[in-house]
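Participant: The following block contains a protein sequence and its predicted model.
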Amino acid sequence: MRVVHFGHACVLLDSGTTRILIDPGTFSSGFEDAKDLDAVLITHQHYDHLDTERLPALLRANPRAQLIVDEGSAPSVENPTVAQPGETLKVGDTTVKVVGGRHAMIHEDIPIVPNTGYVVGDGAFYHPGDSLFVPDEDVDVLGLPTGAPWMRLGEAVDFLRAVKPRTAVPIHEKLLSMPENAYRIFEMLKPESTEIKPLTPGEVTAV
């Protein structure tokens, strides 16, 4: 699989026959030029994962793309398919299993919104959104949250160890001034069989 990281939570997955864009949010850039998409997936309604201003033009440029969202995002977009945890959806020539269901707690005074993680291609890639939900499937490549108001770095390490992917691609890094410090901790504390692979934003990378 080839992956493009557009910064923060936004990634483009290309299996060679299916192209899926996940979480085009306000902290990400370059996804506006993505073409030939089979689907756009949204994990949850927060603006760093869903840019409602740029999304319509992206969909117009990709008329065959399904828009698949969690139930909390559905009122903010037009004509979505609402994904429910436990479902397995068909996208192009691959499958997308919907997992999780709840955003991690930021603070007890802030309402918890829906959050759907997506396991693409029978575990080829897992994007957890803003949660640390561990799926039942073996995961080949994990989009690993790096910094967030809802997470300590130690929790990210424990999540990495629980999932045990072959490769972990750090995402959700835009809130950190020096995400490289987190990458070093991941490298120190990762499972022995896992490669930590930060991606250069906008570049196509085989993983």
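Facilitator: Sure, I can see it.

Participant: going forward, measure contacts and count neighbours with C-alpha atoms only.
Facilitator: Noted.

Participant: show me what contacts the most centrally placed residue in the chain?
Facilitator: Centroid check for the chain by CA atoms, centre = their mean gives residue 127 as the closest residue, at 3.5 Å. For residue 127, the contacting residues are 117-119, 142-144, by CA atoms under 8 Å, 6 or more residues apart in numbering.

Participant: Reformat those residues as JSON lines; add neighbour count.
Facilitator: Shown next, in JSON lines, are the contacts of residue 127 (neighbours: other CA atoms under 10 Å):
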{"residue": "117", "neighbour count": "31"}
{"residue": "118", "neighbour count": "27"}
{"residue": "119", "neighbour count": "25"}
{"residue": "142", "neighbour count": "24"}
{"residue": "143", "neighbour count": "22"}
{"residue": "144", "neighbour count": "27"}
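
Participant: for comparison:
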Amino acid sequence: MTRRGFFKIFAVLGLGAAGGGAAWLQQARAKNPYYAGPRTDHFDGVRFFNPDHPWSKSFGELWRGVWFSDKAEWPDSWPSPYAGARPPARGEGDALRVTMIGHASLLIQTQGLNILVDPVWSERCSPVSFAGPKRANPPGVAFDDLPKIDAVLVTHNHYDHLDVETLSRLAARDAPRVITPLGNGTIMKAHDPKIAAESYDWGARAPLSDRVTVHLTPAYHWSARGVNDRRKALWCGFVIDAGPDNRIYVAGDTALGPGTIFSEIGRAHGPFRLAALPVGAYEPRWFMRDQHANPDDAIAILRAVGAKQAVGMHWGTFQLTAEAIDAPEQALAEARTAAGIAAEDFRALRPGEVWTG
């Protein structure tokens, strides 16, 4: 099977699981294998949802948006000029250091803590190791060059964010705490009981130290590991509160949607020193706008949460959608210029590239 052929099948099983247009898909499994809890304003007893952003594409729209959309050809290899970064053992005091690992994987160092977000060191983001979206560049930091990791934040269960093989390696090496939204801990522990997963709802707080607390925030997205578990685990963004002048917002995967949640996050947790915002995996736009932000959307999110600066992620490593590999970086530059934002205030990071402030 060609890479493009498997990409299409993977997209239907992965991205397509969000569609919800086919009755057989909606009725495939009545119970939730990951989480059992009371109904809330974003959980109906089986599936999670966004109260202000319902999304249901028909199966025909899904087929047209994923299977028949024209896709740019990505190079097999697109190495980063920053590859091979070697982070320090620890961050010092209020200093903030963010290193791009690749795609949505970030190493955040501050207040003496080393925090990984959505770590993926596997060669593919796929349910199988022999096929599926493959890295166009190696991780910006080699696994063996990572400092000791204190905590891991996992936003949701898509394969480009929740990589059980990497989590298992981290558990064996460092035994970090893993903070994740409801249901995702079940997936991790089923793979490896040694993964120290802690599952929380939106609005929960998890202290990492006497100086750093993590808050789980809503995101406009969805979840699935296959065709039968759509929206049965929760998704989220994170606020890392490391002091009044040292708060970081990590949006995770999100659409702009109606934007309600972002102004609320800004009021509840801001001001933010830095926001890590998704800028890639957004074409075809008519289909992807309900789940992934593009650079224009990312700037709207930046302004809504009130962050001083931002870094762009979720681009340039795994081909998940139709745009060219470098399109998000170019589109961000255009959107930045149109919005009057300086280049240094919103950079699309390449693997190994470092933001400090």
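Facilitator: Cool, got the structure. None of the values given here were measured: they were computed from a predicted structure.

Participant: that older thread, give the aligned equivalent of the residue nearest to the centre of the first structure in the second structure.
Facilitator: Under the alignment (TM-score structural alignment), residue 127 of the first structure pairs with residue 250 in the second structure.

Participant: same thing with residue 2 of the first structure?
Facilitator: Using TM-score structural alignment, residue 2 of the first structure pairs with residue 97 in the second structure.

Participant: And for residue 158 of the first structure?
Facilitator: Following TM-score structural alignment, the counterpart assigned to residue 158 of the first structure within the second structure is residue 300.

Participant: Against residue 12 of the second structure, how distant is its match?
Facilitator: 29 Å (CA to CA, to the nearest Å).

Participant: Which one of the two is surrounded by more residues?
Facilitator: residue 12 (20 against 17; other CA atoms under 10 Å).

Participant: Make sure that one is indeed in a helix.
Facilitator: Yes. Counting by DSSP: H, G, I helix; E, B strand; the rest coil, residue 12 of the second structure falls inside a helix.

Participant: quick one on the thing from earlier: export the contacts of residue 127 of the first structure to JSON lines and append columns for distance to residue 59 of the first structure and secondary structure.
Facilitator: Converted to JSON lines, those look like this (distance: CA to CA, whole Å; DSSP: H, G, I helix; E, B strand; the rest coil):
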{"residue": "117", "distance to residue 59 of the first structure": "21", "secondary structure": "strand"}
{"residue": "118", "distance to residue 59 of the first structure": "20", "secondary structure": "strand"}
{"residue": "119", "distance to residue 59 of the first structure": "22", "secondary structure": "strand"}
{"residue": "142", "distance to residue 59 of the first structure": "26", "secondary structure": "strand"}
{"residue": "143", "distance to residue 59 of the first structure": "23", "secondary structure": "strand"}
{"residue": "144", "distance to residue 59 of the first structure": "26", "secondary structure": "strand"}
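
Participant: ok, average deviation of the strand ranked longest in the first structure from the second structure?
Facilitator: Longest strand in the first structure by number of residues (criterion: DSSP state E): strand 94-102. Mean deviation of strand 94-102 of the first structure relative to the second structure after superposition (mean CA distance after the TM-score superposition for the first structure): 1.8 Å.

Participant: Three-state assignment for the nearest residue to residue 104 of the first structure once chain neighbours are set aside, please.
Facilitator: Nearest residue to residue 104 of the first structure in three dimensions, chain neighbours excluded: residue 131, at 4.9 Å (CA to CA, 6 or more residues apart in numbering). With three-state DSSP as the basis, residue 131 of the first structure sits in coil.
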